[in-house]
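Peer 1: Below is the structure, and that's it, no one-letter string:
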């Protein structure tokens, strides 16, 4: 049976049917931002030991992360309005990749401040993704099933969160890591070597994340996405492609 042509509703927001491959890619974005957020809890424990931080200093991890949301959410909404949901998602993925990439110079220099900057950039990317994907998932199909699509998308969130915790915990933490007490009892040079090894162990999960993000960027960039931006910008007879 031939599928009906993809068309937008008269108001230009909803679709007559769901483009399932595009929708699946959108759902995967929910898992991606959940993985990044859940890895923060692992980083807090790891940084506290590797950098010998106080509880107040480790709280900067979450502060830097959520400040990214605070400052970028409104600009992300403006990008959706000015361009498209697809463009906003691609910008979010680029920022996400840039933030992950900043972990490498941060680890080589063992600078806690640079890690915080990297987390801020990652959060900025996630703000773009969440701003676009939450609304977009409800629009990619008939109006009456919009809530169902959002619920389906959100089922990917816990999968990403669990993956982030497991990957971060098993890769970053090793049995050979020195404890905080052992580090304080070492000489300055010995402690520096141990701390550098512990700091650099944060990199492998982010290497994997960059690879996944590159794949997602390519797939989304070459997949047709409907505009779903209303009758002012959408063709009411056929799907406008972003």
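Peer 2: Yes, it's here. Being a predicted model, the structure only gives us computed values, none of them experimental.

Peer 1: contacts and neighbour counts: CA atoms only from here.
Peer 2: Noted.

Peer 1: I'd like to know which elements the helix or strand where residue 127 lies is packed against.
Peer 2: Assigned by DSSP states H and E, residue 127 falls within helix 112-139. Helix 112-139 sits against helix 20-50, helix 55-82, helix 85-101, helix 103-109, helix 146-154, with contacts defined as 3 or more Cα pairs under 8 Å, 6 or more residues apart in numbering; DSSP states H and E.

Peer 1: and residue 116, which of these is closest to it?
Peer 2: Residue 116 lies closest to helix 55-82 among these, at 5.8 Å (Cα to Cα).

Peer 1: tell me which residues in the closest one are buried?
Peer 2: 58, 61-62, 64-66, 68-69, 72-73, 76-77, 79-80 (16 or more other Cα atoms under 10 Å).

Peer 1: same question, stretch 197-208
Peer 2: For stretch 197-208, by 16+ other Cα under 10 Å, it's 197, 198, 199, 200, 201, 202, 203, 205, 206, 207.

Peer 1: Can you give me the end-to-end span of it?
Peer 2: The straight-line separation of the ends of stretch 197-208 (Cα to Cα, to the nearest Å) is 19 Å.

Peer 1: Now do residue 18 against residue 146, distance only.
Peer 2: With Cα to Cα as the criterion, residue 18 and residue 146 are 10 Å apart.

Peer 1: what residues do the two have in common as contacts?
Peer 2: Common neighbours of residue 18 and residue 146 (criterion: Cα atoms under 8 Å, 6 or more residues apart in numbering): residue 140.

Peer 1: ok, structure two:
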């Protein structure tokens, strides 16, 4: 999952010879924030066990992380507009590093609220990073191929989410399972992995501060009158709700997967082993992105979106009403059909907005707060009716996305 810029569409001013180097450098950012975001799926079962939390309390991890998108997106856009894309990337990396370092005192003090604060700081840096990097990628080259460039870099984001479960399972969950007995020792298992992440982020910040990247200026799109508002476009408003429920469903499924696979009637896996299967969920999204890019050259994006959402509904229904390996692999396969949803909903929602595109992208970025709200609601359901039945909530989310692909995404504007 990626977000987009809240600032005005950029115009390129650099020599094309620099683009390959700049794009290659930027792929490292997409990888690292995908990696960090996916680690939350490892943190949730870990902290749930360490602090003896309910599912609702454990979902505060995602609430604080994705809540930062809602709170920090617009201020980040304003900051990037003032200091530029490259400096925005550097500042975002430094803030994210500070968030990672904050895990050390949180573990030492054995404090769940401090863990949540550290996650909020980390996510604030990631938000600034995304608001800086996404529009920068779209500006580096021919505007007609901007979507393909962003899709390619998003594939590296998916690579990060695919690798992270193995990293988290080995450095956090395996250590807990093998040698640590007290709650304090288990909490301390996250210290070194996040210190290593902080060091990596600071090294990247130093590199991006030193690199001579193309200068990109911003300009307003004058293709449509500047009067009115993006809120007048029904397909944008419905698209924002689509982003809300999509991010919410994707994050909620990933958040509950480790605990779900540990249930006796599903697979009965230990946390460290169950976490490794997350790679199939996020890896499916990476593979599906390449497949979807080719399919959407032949078939309308709305139809592909509706088909994928329908398949996700079918797979989750199988998960809810079956057991064992069938239920396990059905939920993992949802990742494959998640693949094209975010960029497709995003592009359909912005279609025809003209000079309101920047405002529209800001609205869509705020809608990522679904990643904070939907997992919390599913946590309440899991505490009351069980983890397996709680997956009914993502079915409702994907049902709406199916509607949006068929009908809601057709460009329309409310008069007046």
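Peer 2: Cool, got the structure. Everything quoted here is computed from the prediction, not taken from an experiment.

Peer 1: circling back: return the closest of the buried residues of helix 55-82 of the first structure with respect to residue 101 of the first structure.
Peer 2: Nearest to residue 101 of the first structure among those: residue 65, at 15.6 Å, using Cα to Cα.

Peer 1: these two touch, right, that closest one and residue 120?
Peer 2: Yes: applying Cα atoms under 8 Å, one finds residue 65 of the first structure in contact with residue 120, separated by 4.9 Å.

Peer 1: center of the first structure - which residue?
Peer 2: What sits nearest the mean C-alpha location of the first structure, by Cα atoms, centre = their mean, is residue 33, with 3.2 Å.

Peer 1: so who does that one touch?
Peer 2: Contacts of residue 33 of the first structure by Cα under 8 Å, 6+ apart are 126, 129, 130, 157, 160.

Peer 1: Go ahead and confirm the second one touches residue 96.
Peer 2: No: in this structure, residue 129 of the first structure is not within contact of residue 96 by Cα under 8 Å, at 9.3 Å.

Peer 1: on that earlier part again, now the helices and strands packed on helix 112-139 of the first structure as JSON lines including distance to residue 211 of the first structure?
Peer 2: Converted to JSON lines, those look like this (distance: least, Cα to Cα, whole Å):
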{"stretch": "helix 20-50", "distance to residue 211 of the first structure": "12"}
{"stretch": "helix 55-82", "distance to residue 211 of the first structure": "21"}
{"stretch": "helix 85-101", "distance to residue 211 of the first structure": "9"}
{"stretch": "helix 103-109", "distance to residue 211 of the first structure": "14"}
{"stretch": "helix 146-154", "distance to residue 211 of the first structure": "22"}
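
Peer 1: quick one, which of those is nearest to residue 165 of the first structure?
Peer 2: Closest to residue 165 of the first structure of these is helix 20-50 (Cα to Cα; 5.5 Å).

Peer 1: Quick check: residue 167 of the first structure vs residue 95 of the first structure, distance?
Peer 2: Look at residue 167 of the first structure and residue 95 of the first structure: by Cα to Cα, they are 21 Å apart.

Peer 1: who has more neighbours, those two?
Peer 2: Legend: neighbour count by other Cα atoms under 10 Å for residue 167 of the first structure and residue 95, higher for residue 95 (23 against 17).

Peer 1: number of nearby residues for the nearest residue to the more buried one once chain neighbours are set aside?
Peer 2: Spatial nearest neighbour of residue 95 of the first structure, chain neighbours left out: residue 125 (4.5 Å); criterion: Cα to Cα, 6 or more residues apart in numbering. Residues lying near residue 125 of the first structure (other Cα under 10 Å) number 29.

Peer 1: contacting residues for residue 125 of the first structure?
Peer 2: Contacts of residue 125 of the first structure by Cα under 8 Å, 6+ apart are 91, 92, 93, 94, 95, 96.

Peer 1: now do residue 115 of the first structure
Peer 2: Listed by Cα under 8 Å, 6+ apart, the contact partners of residue 115 of the first structure are 102, 103, 106, 107.
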